[in-house]
Every structure is written in C-alpha cells, then in structure tokens.
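Peer 1: Generate coordinates for the sequence data below:
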Amino acid sequence: MDRQQLSAIAHLDHPIAAPVSPANLDRLLRRAALPEGARVLDLGCGEAEWSLRALELVPSATADGVDISPHALASAGRGAAARGLSGRLSLHLTPAGEFSAPEPYDLVLCLGATHAFGDLGDTLNAVAGFVRPGGLALVGEAFWERPPTPELTETIGDYSDLPGTVDTAESKGWLTVYAHTSTLPEWDDYEWSWTGTLNRWATDHPGPDGDQALALAREHRDLWLRGYRGVLGFVSLLLRRV
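Peer 2: The predicted model follows:
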C-alpha cells in the first residue's frame, strides 16, 4: 500500500484533515461571510471536508478541490454524492502548484498543505494569484507552541512560533482578519482518530497490508505522544489581501 492510501484510511473517521473540530471549522467558514454564488478553491483538499461544508453553508456556491491523492479524491467524491453536492464540487487530480483556473475565487483554502508549495510564504504568494480583489484565504499552518528538541525539528520540520507565523503571513501582503489556534483536545481527537482508525482497519485486514497499517500507526503515535504533543501547534489564519 502507498502512503496516500494509508493516509486516506487514517482520515476515514476524521475527514477534517487537521486538528480542527467541526464546530470550529464552521466558525471559520462563517467568518469568511461568503457571498451568494461564491467560488471556492481548496488546495490540497484531501477528503474536501472544508469545501463540502462551505457548499452546505452557501447553497449557491461552487468549489474546486485539488489534490495528488486519488484515494482522498475518491473519498471526497463519495462524500459529495452522499450530501447531494456532486454537481457543485469539481475535483482535480493534480499537484496544487500546477493547478490553474480561468477565474479568481472568493475564498482559497489551504489547510495543512503548505508543503505543496514549499513553505507558508511560498503558499501565500501562490494563493494571491487565485484570490479575487477583496477575497479571502484560509490557510492552516503548524507552529511551535514551545521550543522543540533538535531531533524533533529534524523529524517534523523547521517551523516558527505563533507570532512569527503571523508575521510571515502578513509580510506577504495579507492582513489577518480572524484565526483559530487548535486546542490540545482538538489535537488529541485528531491524533487518536488518525492512529485508531488505522489500527481498527488493520485488525479487519490481516496480512501484509494490515501489518503495514499497524506499523505506521505505531510509528505516528510514538512520535506524537513522545515528541510533539503539546509542543507542535496549528493555526488556521483567515487572511484578506491588502
């Protein structure tokens, strides 16, 4: 099994592919105050839960979801069909950095997928090309709640602290109009779902695939519980182009 397929399995019980609760996802999208007929772009959409909820909140809106995982997009398609939203969600199997669109968007989403462009600054430069004048971006990025060990930085990445993350976003020509900093309970729910869903799937699928899923769940849980729990944060920034 490839990593994309394992990731799709891990997110089955938590399709919001970030440590954000459904209530806070709703709060962020409502703050965006999307107009009638809004166009939404979801870069690195995964299961497209953010886009699907935006379409439910604004019945005249349409959305494009972009991802490199066929497994995640298949899940997004099933979710759209189950919620009667298939006609308003277009899914694109392509790298986020290679996607192009003929018209700008009212809201561009990129939650936990800034690596697709390089880093947060690169992401915001790219997103600027998709947002209409006066439009918004909702970008989710990790940051260090407290100083990590050198080993953790080497394993996970070289992030900034929260003030530095906001400074980076605003240095690229954006203003923060709202934000949500994920809580420890949100992180725990996300991580227990991620690892637990893989474990349950593995017990239902004994054999090489199940063993691979178990190994990944154990590796991930160990890194979380013994490494970044309470150290790594996540912020969802609602940004407006200056």
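
Peer 1: From here on, just use CA atoms for contacts and neighbour counts.
Peer 2: OK.

Peer 1: quick check: longest helix of the chain.
Peer 2: helix 184-204 (DSSP state H).

Peer 1: what sits up against that one?
Peer 2: 6, 9-14, 18-21, 209-211, 213-214, 217-218, 220-221, 224, 230 (C-alpha atoms under 8 Å, 6 or more residues apart in numbering).

Peer 1: and for comparison, fold this next one:
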Amino acid sequence: MDRRQLSTLAHQNHPVAAPLSDTTVQRILERALPRGDERLLDLGCGEGEWLVRALSGRPETQGEGVDLSPSALAKAREASAAASLGDRLVLHERDAAQFTARHGFDLVLCVGSTHALGGLLPALGAAREHLAADGCALVGEGFWETEPTPAALAALDASPEEFDDLATTVDRVTAAGWTPVYGHVSTAGEWDDYEWSWTGSLSRWALDHPGDPGSTAAHEAAAAHRDGWLRGYRGVLGFVTLLLRRTPEA
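Peer 2: The predicted structure is shown next:
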C-alpha cells in the first residue's frame, strides 16, 4: 500500500486534510469569497474538498483544481457529481508547478500542499502568477509552536529549518510582497481532532479488512503515526492559514 492510498484512507473522515474544523473552513471561505461569483483555483487540490465546499451554495462560483494523483481526482469528480456542481468544477491531472490557464483567478488556494510547489514562498509565487487583479491567495502552512525536539523532528522526518516560528513565517510572507487580510491559527482541539481522525480512520479500515493485503501495513502506519504525534510533535508543530493580497509596490 503506497502513501497515497494510506492518505486517502486516513482522510476519509476528515476530507479537508488539514487541522481545521468545518466551522473554521466555512468562516475562511466566507472571508475569501465575499461576492459569491468568484473564479478559484486549488493548486494541489487532492480530493477537491475545498473546491466542493466553496462551490456548494454559491451557484455563481467556478473552480478548477490541479493534482497529480489520478485516484484523488477520481474522488474529487465523485464529490463534484454528488454535489451537482456540473461543469462549474474542472479538474486537471498535472503538476501544479507547470499548470497554466488562459484567465486569472479571484482566489488561489494552496492549503497544506505547499510542498507540491517546493515550499511556502514558491507556492505563493505560483499563486501570484494565476491571480486576477485584486485577487487573494489562501495558503496553509506549518510552523513551530515551540523549539522542535529531537522526538518531534524524528516523527515528522523534518529538519529544524523546515519551518519557522509563526512571527517569522508571517515576516517571510510579507517580505515576499503579500499582506495578510485574515488568518487562522489551528487550535489544539483542531489538531487533536485531525490526528485522531487520521489515525482512527486508518485503524478502523485495517480492523474491518483483516484479509486485505494492505491491512497490516495500514495498522502499522496508523500506530506509528499516532506514536509520533503523541510522543513527538503534539504541541510542537502548529498550522496557520493565511488569506493574502498582494502588497502594492511603493
């Protein structure tokens, strides 16, 4: 069982795939889509949960998603059909870094998938290329809540330089020519719900499919992830979601 299959199973009860509650996601989208007729783009859209939520209840909005995973895009198409979005949602199977469009977008999202574009600043650079005038970027990125411990780094397979603290993360964003117009720092409760959902969904699948060749791998992956979270990065790794506009040039 590869990482994409594990991720799909682990996120089946938390499809946003980030430590954000449903209420938080709704509030962020209300701030990001004030008119209700915007065109949006999700770079690294996965199973399309952000796009489906953004377009549902906003019949004048249109969205496009880009991802390399055929299985994730198949799930996104199923979700789009279930939400009766019709041709308002277009999905592209390609590298988000290589994606081009003939028009600009009012909102470009990259929440929890900046790694697909090489990190936070490259993701913002890609967003800038796709934005229409006065458009916004919505990014979600990790940061160190506290100094990372060896246990946290081992659990995340990360280096201390992989993330900054929150203030430095925002400083990097503003230095790159962006102004935050809204933001949300994931709470401890949101993190716990995300991690319990991740490990619990995977464990439940393994227990329900004892004869499946992937059952043992799923069970072991869930146990290792849970241990790494509880004994490693819980309370150490944070997550911030920023709604940004381009800063006018002086």
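
Peer 1: After superposition, what's the TM-score here?
Peer 2: Scored against TM-score structural alignment, normalised by the length of structure 1, the superposed chains reach a TM-score of 0.96; 242 aligned residues with a C-alpha RMSD of 1.4 Å.

Peer 1: Need the buried ones from the contacts of helix 184-204 of structure 1 selected in PyMOL.
Peer 2: Selecting the buried subset of those in PyMOL, with 16 or more other C-alpha atoms under 10 Å as the burial test, is done by:
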select buried, resi 6+9+10+11+12+14+18+19+20+21+210+213+214+217+220+221+224
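
Peer 1: Three-state assignment for Pro15 of structure 2, please.
Peer 2: Counting by DSSP: H, G, I helix; E, B strand; the rest coil, the backbone at Pro15 of structure 2 sits in coil.

Peer 1: And the residue of structure 1 most remote from its centre, how far from Asp106 of structure 1?
Peer 2: In structure 1, the residue that sits farthest from the middle, by C-alpha atoms, centre = their mean, is Gly207; the gap is 30.8 Å. According to C-alpha to C-alpha, to the nearest Å, Gly207 of structure 1 stands 47 Å off from Asp106 of structure 1.

Peer 1: likewise Thr183 of structure 1?
Peer 2: Thr183 of structure 1 is 28 Å from Asp106 of structure 1, where distance means C-alpha to C-alpha.

Peer 1: Tell me which of these two has more neighbours.
Peer 2: Neighbours were counted for Thr183 of structure 1 and for Asp106 using other C-alpha atoms under 10 Å; Asp106 has more, 22 against 15.

Peer 1: Let me know the secondary structure of the more buried one.
Peer 2: The local conformation at Asp106 of structure 1, judged by three-state DSSP, is strand.

Peer 1: quick one: it and Glu36 touch, right?
Peer 2: No. Between Asp106 of structure 1 and Glu36 there is no contact under C-alpha atoms under 8 Å: 10.3 Å.

Peer 1: Now do the helices in structure 1.
Peer 2: 3-10, 22-32, 49-57, 70-82, 120-128, 150-156, 162-171, 184-204, 208-223.

Peer 1: will you turn those into CSV that also has distance to Val235 of structure 1?
Peer 2: Shown next, in CSV, are these (distance: least, C-alpha to C-alpha, whole Å):
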stretch, distance to Val235 of structure 1
helix 3-10, 21
helix 22-32, 11
helix 49-57, 15
helix 70-82, 23
helix 120-128, 12
helix 150-156, 16
helix 162-171, 8
helix 184-204, 11
helix 208-223, 20
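
Peer 1: remind me, longest strand of structure 2?
Peer 2: Counting residues, the longest strand in structure 2 under DSSP state E turns out to be strand 131-144.

Peer 1: residues of that one that come out buried?
Peer 2: Quick answer for strand 131-144 of structure 2 (16+ other C-alpha under 10 Å): Leu131, Gly135, Cys136, Ala137, Leu138, Val139, Gly140, Glu141, Gly142, Phe143, Trp144.

Peer 1: Against structure 1, what's the mean shift for that strand, could you check?
Peer 2: For strand 131-144 of structure 2, the mean distance to aligned residues of structure 1 following superposition is 0.5 Å (mean C-alpha distance after the TM-score superposition for structure 1).

Peer 1: who's in contact with that strand?
Peer 2: Taking C-alpha under 8 Å, 6+ apart as the rule, strand 131-144 of structure 2 contacts 32, 103-114, 120, 124, 127-128, 163-166, 169, 236-246.

Peer 1: Next, the angle from that strand to helix 166-175.
Peer 2: 160 degrees (axes from the mean of the first three to the mean of the last three C-alpha atoms, to 10 degrees).

Peer 1: The spatially most central residue of structure 1 and Asp13 of structure 1, how far apart?
Peer 2: Nearest to the mean C-alpha position of structure 1, counting by C-alpha atoms, centre = their mean, stands Leu111 at 3.0 Å. As defined by C-alpha to C-alpha, Leu111 of structure 1 lies at a distance of 18 Å from Asp13 of structure 1.

Peer 1: Likewise for Glu56 of structure 1?
Peer 2: Glu56 of structure 1 is 20 Å from Asp13 of structure 1, by C-alpha to C-alpha.

Peer 1: now do Ser75 of structure 1
Peer 2: From Ser75 of structure 1 over to Asp13 of structure 1 (counting by C-alpha to C-alpha), the distance is 12 Å.

Peer 1: what does Ala76 of structure 1 give?
Peer 2: 13 Å.

Peer 1: Give me the nearest residue to Trp50 of structure 2, chain neighbours excluded.
Peer 2: Leaving aside its sequence neighbours, Trp50 of structure 2 sits nearest to Val16 (C-alpha to C-alpha, 6 or more residues apart in numbering; 6.6 Å).

Peer 1: and the alignment partner in structure 1 of the one you found, what does it touch?
Peer 2: Residue pairing (TM-score structural alignment): Val16 of structure 2 is matched to Ile16 of structure 1. Ile16 of structure 1 is in contact with Pro22, Glu47, Ala48, Glu49, Trp50, counting by C-alpha under 8 Å, 6+ apart.

Peer 1: again, only this time at 10 Å
Peer 2: Applying C-alpha atoms under 10 Å, 6 or more residues apart in numbering to Ile16 of structure 1 gives the contacts Pro22, Leu25, Cys45, Gly46, Glu47, Ala48, Glu49, Trp50, Leu111, Tyr190.
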